[in-house]
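[1] Provided below are the primary sequence and the corresponding predicted coordinates.
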Amino acid sequence: MPKNSKLNTAFLVRNETDLRSQFSETHEIAIKKCLKHIDEHARKFIERSPFVCIGTQSPDGSADVSPRGDPCGFVKILDDTTLLIPDRPGNNRLDTLSNILTNSKVGLLFLVPGFDDTMRVNGHAELTRDPDLLSMMAVNERVPKIAIAVHVDEVFIHCAKALRRSKLWDVDQHQNRDDVPSLMKIILDQTSGAPTDPEEQLRLDENLEREYRQTMY
């Protein structure tokens, strides 16, 4: 724990027994709903999803979560235990891909706009350059360089409580993006420093939007 932490150590939960004592027993159906394959319901959910978060872990144990998005059905279902996720152009940090090479365990969280429930998939992953598989995921005639093949160990539907609490899809809860600095200004503030000239900042913001359009795929 960091030295300047404000947490009271007397109330920290330090073992499984202590943790379990704070909750009632797991409902039997919550255990039985976990499948080891993609059934018809999971298939329909994944085919409708345009967005998935993928969690990985580095060799030193550092956790990472990366969002992936594309048109609905972009995650291909190769068979009942194998998913294929295209890797689209990004910032080339390659955190997710590098982590998979050293620790294949991954966790996926699928969202469908308007659905309050989510789909969770846990498994182990590999990276593939198979041209036949990559060609299946071309967009605007652009083929991804790499795809993440996920071998399913566990799949289950997750209840709607989190999304209902957050009101994620409620338009009345949407916030105005203009109330906070632009992405480019935030990055520059955190690195080399943002320009003080508003017109120069606007130009940089417009350049980023132009880059989005040109390098999406």
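    That came through fine. Numbering: from 1, shown residues only.
[2] drop to CA atoms for contacts and neighbour counts, all remaining ones
    OK.
[3] residue nearest the centroid of this protein?
    Centroid-nearest residue in the chain: Cys53, 1.4 Å away (criterion: Cα atoms, centre = their mean).
[4] give the contact list for that one.
    By Cα atoms under 8 Å, 6 or more residues apart in numbering, the residues touching Cys53 are 65-68, 108-110.
[5] mind listing what's buried in the one helix or strand Gly55 maps to?
    In this structure, Gly55 sits in strand 51-57 according to DSSP states H and E. Neighbour counts over strand 51-57 (16 or more other Cα atoms under 10 Å) mark 51-52, 54-57 as buried.
[6] what's the separation between Thr96 and Met119?
    Using Cα to Cα, to the nearest Å, Thr96 is found at 20 Å from Met119.
[7] actually Lys33, not the one I typed
    From Lys33 to Met119 the distance is 12 Å (Cα to Cα).
[8] same check on Leu208?
    Taking Cα to Cα, one finds Leu208 at 32 Å from Met119.
[9] which stretches of the protein form helices?
    Taking DSSP state H, the helices of the chain run over residues 16-21, 28-32, 40-48, 95-102, 131-135, 161-166, 183-190, 198-215.
[10] what helices and strands are in contact with the first one?
    Helix 16-21 sits against no helix or strand, with contacts defined as 3 or more Cα pairs under 8 Å, 6 or more residues apart in numbering; DSSP states H and E.
[11] how far off centre is it?
    Its chain's C-alpha centre and that of helix 16-21 lie 29 Å apart, by Cα atoms, centre = their mean, to the nearest Å.
[12] okay, Leu208 and Met119: which has more neighbours?
    Per other Cα atoms under 10 Å, whichever of Leu208 and Met119 has more neighbours is Met119, with 20 against 14.
[13] what's the closest non-adjacent residue to that one?
    Spatial nearest neighbour of Met119, excluding adjacent residues (Cα to Cα, 6 or more residues apart in numbering): Ile157 at 4.6 Å.
[14] alongside the first one, take a look at this:
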Amino acid sequence: MSVEADSFYHEGSRRLQRQLGTEALATHIAERYVTAHLMDEHIGWVRGADAVYLATVDPAGRPECSYKGGLPGFLRVPDSRTLEIPSYDGNGMYRTLGNAMAAPGVGLLFLFPELPAKLRVNGDGEVLTDADSLAAHPGAEAVLRVRIREVFENCPRYLHDRAAGTHSAHCPRPDYRPPEPAWKQKPEYEGLLPTVGRQPR
């Protein structure tokens, strides 16, 4: 189940793509790599994750991002188009869950310390407090069930190696030419990459 590029990008994104010469590249990525469900590999990643970054918006459209953590396995994936995030005891503000109740669109970012990967999931959230939902998540006060709309990986080149204490070699800095990421050298991107600011092969 793939998504249509014109529904994935709004006019603000398209305007910048045209200005910076990436419209064809962005269309290719959306049509080939953005899906409406989690792939089997992604399901394994999410089920083994110990954290997720969760973005919501309030009724006025103001964004907020929160960190949700737990032991590996705390996130449930009932099926490839649904995932569940437990909400544990906290400070009682319920800004994230309150936002999801008022404006259900949510965005998730997964980082995996053992994997050079970033996974983004967009969907619509539903806040659950019934006994059956809570029983599936020990210690939860509420559960955010996300109906998935879009799933895609991001280029991991700017991820730092926290274990080694080193920063990504791809980060720009004075008097330094970062290496070109391997994905840009694949034949499928020939003719799609912008030439402005791109390093020669």
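    That came through fine. The structure displayed is predicted, hence computed values, not measured ones.
[15] work out the TM-score between the chains.
    The TM-score (TM-score structural alignment, normalised by the length of the second structure) is 0.70; 154 aligned residues with a Cα RMSD of 2.0 Å.
[16] now the angle from the strand holding Gly55 of the first structure to helix 95-102?
    Interaxial angle of strand 51-57 of the first structure relative to helix 95-102 (axes from the mean of the first three to the mean of the last three Cα atoms, to 10 degrees): 50 degrees.
[17] want to try TSV for the contacts of Cys53 of the first structure, with distance to Pro86 of the first structure as columns?
    Formatted as TSV, the contacts of Cys53 of the first structure follow (distance: Cα to Cα, whole Å):
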residue	distance to Pro86 of the first structure
Val65	16
Ser66	13
Pro67	12
Arg68	9
Leu108	14
Leu109	16
Phe110	15
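[18] longest strand anywhere in the first structure?
    Determined from DSSP state E, the single longest strand within the first structure is strand 146-158.
[19] need the contact partners of that strand.
    With Cα under 8 Å, 6+ apart, strand 146-158 of the first structure has contacts from 33-38, 42, 81-87, 97, 106, 117-129, 134.
[20] of the buried residues of strand 51-57 of the first structure, just say which sits nearest to Ile77 of the first structure.
    Each of the buried residues of strand 51-57 of the first structure was scored against Ile77 of the first structure by Cα to Cα, and Val52 proved nearest at 13.9 Å.
[21] on that earlier part again, just the buried residues of the contacts of Cys53 of the first structure.
    The buried subset of those (16+ other Cα under 10 Å) comprises 68, 108-110.
[22] which of these sits closest to Ala162 of the first structure?
    For these, the minimum distance to Ala162 of the first structure (Cα to Cα) is 12.8 Å, reached by Leu109.
[23] for that closest one, what are its contacts?
    Leu109 of the first structure touches 52-54, 118-121, counting by Cα under 8 Å, 6+ apart.
[24] hmm, which of these are common to the second structure?
    On the basis of both residues aligned by TM-score structural alignment, their matches' Cα atoms under 8 Å, what survives of those in the second structure is 52-54, 118-121.
[25] ok, the residues you listed vs Arg164 of the first structure, which is closest?
    For those, the nearest to Arg164 of the first structure is Thr118 (11.5 Å; Cα to Cα).
[26] measure that closest one to Arg68 of the first structure for me?
    For Thr118 of the first structure relative to Arg68 of the first structure (Cα to Cα), the value is 15 Å.
[27] what's the answer for Ile77 of the first structure, then?
    Ile77 of the first structure is 16 Å from Arg68 of the first structure, by Cα to Cα.
[28] same question for Asp172 of the first structure.
    For Asp172 of the first structure, the distance to Arg68 of the first structure - Cα to Cα - is 25 Å.
[29] now Phe74 of the first structure
    As for Phe74 of the first structure, its distance to Arg68 of the first structure is 10 Å (criterion: Cα to Cα).
[30] Pro89 of the first structure contacts Gln214, correct?
    No - taking Cα atoms under 8 Å as the definition, Pro89 of the first structure is not a contact partner of Gln214, at 10.7 Å.
[31] nearest spatial neighbour of the residue nearest to the centre of the first structure, skipping sequence neighbours?
    Going by Cα to Cα, 6+ apart, Cys53 of the first structure has Pro67 as its nearest residue, at 4.4 Å.
[32] quick revisit: want to throw the helices of the first structure into a markdown table with distance to Pro144 of the first structure?
    Converted to a markdown table, the helices of the first structure look like this (distance: least, Cα to Cα, whole Å):
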| stretch | distance to Pro144 of the first structure |
| --- | --- |
| helix 16-21 | 42 |
| helix 28-32 | 37 |
| helix 40-48 | 19 |
| helix 95-102 | 13 |
| helix 131-135 | 6 |
| helix 161-166 | 31 |
| helix 183-190 | 25 |
| helix 198-215 | 12 |
